[in-house]
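Visitor: coordinates only, sequence not included:
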């Protein structure tokens, strides 16, 4: 694909990479008979990483609306991969917890994700790849900090 200065910018490239990764994950998890969407897989990985987590915090972490997450969790719960449990600190809130079956399916997804990352890094010097990851983490941290500042400013103005 020829370079296009309008679409070879940071935002376009990151969005294209995200779309390509999601499509490839969907294709490979379907081929593997896992019956999961990329969104469902992201929920499982994030619950494993966070441990029992409130649905509201999980939605924020994933960058999705609460209703979108609710649908994902409903489907995962029906498959036996997660459970909703009352939050001992707030009876109105629910904690999403990974089940043993959910942990098993995450271990089946890991090699698929590893292969896709390896293919993405193909032909890139390992040191350059590590620098890219460091730079992307810094860009993410910058945007998170800017968002937090903007939200704090909105709260102060209200």
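Guide: In hand now; what should we look at? Keep in mind the model is a prediction, meaning the values are calculated, not measured.

Visitor: CA atoms for contacts and neighbours, from now on please.
Guide: Noted.

Visitor: for the protein, what's the longest strand?
Guide: Longest strand in the chain, counting residues (DSSP state E): strand 90-98.

Visitor: what angle do whichever helix or strand comes after it and strand 90-98 make?
Guide: For strand 90-98, the following helix or strand on the C-terminal side (DSSP states H and E) is helix 100-121. Per axes from the mean of the first three to the mean of the last three C-alpha atoms, to 10 degrees, the angle that helix 100-121 makes with strand 90-98 is 60 degrees.

Visitor: ok, second structure coming up, stack it against the first:
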């Protein structure tokens, strides 16, 4: 294992990376501007897209939202046609939530908008930097996915 000062240095670099990404590449305000639902609701949809149908309590835990606060979010998503609620067939006490086709379409639109914004930002780089980024990003993603 690396010495603590080197781990601290990596931590510092990651912190700067997050700040730079949010200020130069990924602007959440621009990304979620004009959406029919608030960003907090969109996070729930993205989480459901990643893990699939799941209990409301798991969503609340995963997103660090209290269960009482999660209920109105789920209710709004259902009312707007972005999610469906159903009983777990193995335990009817557990309420499950899943995405609808409307939610999948919205998430696809958000992804396309994000990619378009990224393309616009990346167009300012020269070929050498783009090639470096093309090689670094997948490797960085693979490493980050190992973090628990």
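Guide: Good, I have the coordinates. Remember, it's a predicted structure, so these values are computed and weren't measured experimentally.

Visitor: which elements pack onto the longest strand of structure 1?
Guide: With contacts defined as 3 or more C-alpha pairs under 8 Å, 6 or more residues apart in numbering; DSSP states H and E, strand 90-98 of structure 1 has these neighbours: helix 38-50, strand 53-54, helix 55-62, strand 82-87.

Visitor: give me the most central residue, structure 2.
Guide: residue 46 (5.3 Å; C-alpha atoms, centre = their mean).

Visitor: quick check: it touching residue 106?
Guide: No - the criterion here is C-alpha atoms under 8 Å, and residue 46 of structure 2 misses it with residue 106 at 10.1 Å.

Visitor: hang on, the earlier thing: mean distance, the longest strand of structure 1 to its aligned residues in structure 2?
Guide: Averaged over the aligned pairs, strand 90-98 of structure 1 sits 1.4 Å from structure 2 after superposition, using mean C-alpha distance after the TM-score superposition for structure 1.

Visitor: now find how far off-centre that strand is within its chain.
Guide: 20 Å (C-alpha atoms, centre = their mean, to the nearest Å).

Visitor: now it: buried residues?
Guide: Buried residues in strand 90-98 of structure 1, counted by 16 or more other C-alpha atoms under 10 Å: 93, 94, 95, 96, 97, 98.

Visitor: mind putting these in TSV, distance to residue 72 of structure 1 included?
Guide: Converted to TSV, those look like this (distance: C-alpha to C-alpha, whole Å):
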residue	distance to residue 72 of structure 1
93	17
94	14
95	14
96	11
97	13
98	13
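
Visitor: name the nearest of those relative to residue 28 of structure 1.
Guide: residue 98 (22.1 Å; C-alpha to C-alpha).

Visitor: ok, that closest one - contacts?
Guide: 44, 47, 48, 51, 52, 81, 82, 83 (C-alpha atoms under 8 Å, 6 or more residues apart in numbering).

Visitor: and it, how far from residue 92 of structure 1?
Guide: Going from residue 98 of structure 1 to residue 92 of structure 1 by C-alpha to C-alpha, to the nearest Å gives 20 Å.

Visitor: how about residue 126 of structure 1?
Guide: Applying C-alpha to C-alpha to residue 126 of structure 1 and residue 92 of structure 1 gives a distance of 48 Å.

Visitor: try residue 156 of structure 1
Guide: 27 Å.

Visitor: please apply the same query to residue 34 of structure 1.
Guide: For residue 34 of structure 1 relative to residue 92 of structure 1 (C-alpha to C-alpha), the value is 32 Å.

Visitor: also residue 53 of structure 1?
Guide: Plainly put, residue 53 of structure 1 is 14 Å away from residue 92 of structure 1 if you go by C-alpha to C-alpha.

Visitor: got it, and residue 152 of structure 1?
Guide: Counting by C-alpha to C-alpha - residue 152 of structure 1 and residue 92 of structure 1 are separated by 26 Å.

Visitor: the residue mapped onto residue 15 of structure 2 from structure 1 - how many residues pack around it?
Guide: Under the alignment by TM-score structural alignment, residue 15 of structure 2 pairs with residue 11 in structure 1. When neighbours are defined as other C-alpha atoms under 10 Å, residue 11 of structure 1 has 10 of them.
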